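Undergrad: Pasting the sequence and the predicted model now:
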Amino acid sequence: MIIAIDGPAASGKGTLGKRLAHHYGYRHLDTGVIYRAVAYAMIAMGADLNDEALAVAVALELDPEKFGNPILKTQKVGEGASVVSAFPKVREALVNFQRQFAADPPGAVLDGRDIGTVICPDADVKIFVVADPRVRARRRTLEARARGEDADEEAVLADILKRDERDKNRTVAPLRPAADAHTLDNSNLDIEAGVRAAIAIVEAARARR
């Protein structure tokens, strides 16, 4: 089974996907980390994030062993990821990696912003996660401060709104729910309640099969 988790509510979404994968004994891939890894590699070398050719070259040389680097979760890298992920050739370079991950047994949970629409359009279950932008900003600010970062909530909110607008309007793989996706609003849900809601969606889908 392939479970696709998409949506603008990035904060907490990766945790949701990870928890869902653990519940079912599946593998988990936070695809946003892939684009963050590309952005971080370019930032580390002092490169221009708008250099599409270089971004493609970096994407083709990614080392999955480095996806766990905590610096990939920082706001600066997240902003960079939104820039490089808008490049059609970068997305193309990373599609096969994601699809192969999804296809390998015993099953997989992938979360990102184009899983149900582009990467795995035939996923067994598609969940589109949303939340009020101010709630997302508050959560992300608290997460950043917990990592020791000096995060300003209003600046985080501005970044969230800018990124959502950019992702919704990009020409390739725009952020939107798949026609058969189930919307999950976690504005008023903690992670435990969010996981329970996601499991209920998956179980309902399995019952219909």
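TA: Thanks, I have the structure now.

Undergrad: all contacts plus neighbour counts: C-alpha atoms, from now on.
TA: OK.

Undergrad: contacting residues around the residue positioned nearest the centre of the chain?
TA: Among the residues of the chain, the one closest to the centroid is Gly112, at 2.8 Å (C-alpha atoms, centre = their mean). For Gly112, the contact set (C-alpha atoms under 8 Å, 6 or more residues apart in numbering) comprises Ile5, Asp6, Gly7, Asp30, Thr31, Gly32.

Undergrad: Tell me the one among the residues you listed nearest to Ala178.
TA: Asp6 (9.0 Å; C-alpha to C-alpha).

Undergrad: Okay, one more to line up with it:
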Amino acid sequence: MTEAANLNSQQAPVITIDGPSGSGKGTIAKLLADSLGYELLDSGALYRLTALAALNGEVDLSDETRLAEIAGSLDIRFAVANGEVAAVLQGVDVSRDIRMERVSMAASRVAAVPAVREALLQRQRDFRQAPGLVADGRDMGTTVFPDAPVKVFLTASAEERARRRYDQLQGRGVSVSLRDLLEDIRARDERDMNRAASPLAPAEDAVVLDSTDIGIDDVLQKVLDLVHERIR
């Protein structure tokens, strides 16, 4: 990257959307990026891709050194087609695979490894390009883009997040237990909030939005109002 291009990317505004699993941050991030014409970073997909590569390679999820090596050498890209973002691992579209529950749970464990987070840090920052970036994750506003002019922490009750996930899976024809989903979400929240590296928490200057009783359109409008207020 040339010096001029690097300067341009550093000046590109970033909107961070952080929050726990099932809060709706992925949906809001995508709608926001579409509305503004910004680039989109689904940071969670990077951890899911690392987890999937580890599972496919039968790597022990307690082997932190090997996990960091996988994270640092991932052959990945994101392709946009028909309004959807596809995650491509080693030339194969694995968008559906990385959403499987076993990969989700593995990703939560992988994300708690400091060496993995360090390996993926610069890769995430490289997504910052003009005209701007919407970054979706759990530590976008606290660690990855601490200078972002707009930071949102989107949350919802564990019960509501479990219900959303249940409806989503049922819509795909997947038979699941609502009780099991709720237990999984609570366990994931516990890991994410108490991990040593970049624990899940709103940045000091983040606006916290609770989406438990708010429709997606209302949440999007609140975030857009914030963007128009802070980014000229």
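TA: Noted; the coordinates are in hand. For clarity, every value in this text was computed on a predicted model and none was experimentally measured.

Undergrad: Could you get me the TM-score between them?
TA: Scored against TM-score structural alignment, normalised by the length of structure 1, the superposed chains reach a TM-score of 0.93; 206 aligned residues with a C-alpha RMSD of 1.4 Å.

Undergrad: Which members of the contacts of Gly112 of structure 1 occur in helices, if any?
TA: Here DSSP state H is the test, and the contacts of Gly112 of structure 1 give Thr31, Gly32 as lying in helices.

Undergrad: Reformat the contacts of Gly112 of structure 1 as CSV; add distance to Phe101 of structure 1 and neighbour count.
TA: Putting the contacts of Gly112 of structure 1 into CSV (distance: C-alpha to C-alpha, whole Å; neighbours: other C-alpha atoms under 10 Å) gives the following:
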residue, distance to Phe101 of structure 1, neighbour count
Ile5, 15, 30
Asp6, 16, 30
Gly7, 20, 24
Asp30, 11, 19
Thr31, 10, 19
Gly32, 14, 20
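
Undergrad: In terms of helix, strand or coil, where does the counterpart of Val172 of structure 1 in structure 2 fall?
TA: By TM-score structural alignment, Val172 of structure 1 lines up with Ala197 in structure 2. Here Ala197 of structure 2 takes the coil state, with states given by DSSP: H, G, I helix; E, B strand; the rest coil.

Undergrad: how close does Ala197 of structure 2 sit to Ala86 of structure 2?
TA: 28 Å (C-alpha to C-alpha, to the nearest Å).

Undergrad: Which residue is the nearest non-sequential neighbour of the match of Val172 of structure 1?
TA: Pro114 (5.4 Å; C-alpha to C-alpha, 6 or more residues apart in numbering).

Undergrad: Give the aligned equivalent of the one you found in structure 1.
TA: Per TM-score structural alignment, Pro114 of structure 2 is aligned with Pro88.

Undergrad: That match contacts Val172, doesn't it?
TA: Yes - at 6.0 Å, Pro88 of structure 1 counts as touching Val172 under the criterion of C-alpha atoms under 8 Å.

Undergrad: Look at Phe78 of structure 2 and tell me its secondary structure.
TA: Per three-state DSSP, the secondary structure class of Phe78 of structure 2 is strand.

Undergrad: which residues in structure 2 form helices?
TA: Under DSSP H, structure 2 gives helices at 3-11, 25-36, 43-56, 64-72, 101-111, 114-125, 158-171, 178-194, 216-230.

Undergrad: Out of those, which is the most enclosed?
TA: Among the helices of structure 2, ranked by average contacts under mean count of other C-alpha atoms under 10 Å, first place goes to helix 43-56 (a mean of 22).

Undergrad: between that helix and helix 101-111, what angle do the directions make?
TA: In terms of direction (axes from the mean of the first three to the mean of the last three C-alpha atoms, to 10 degrees), helix 43-56 of structure 2 departs from helix 101-111 by 110 degrees.
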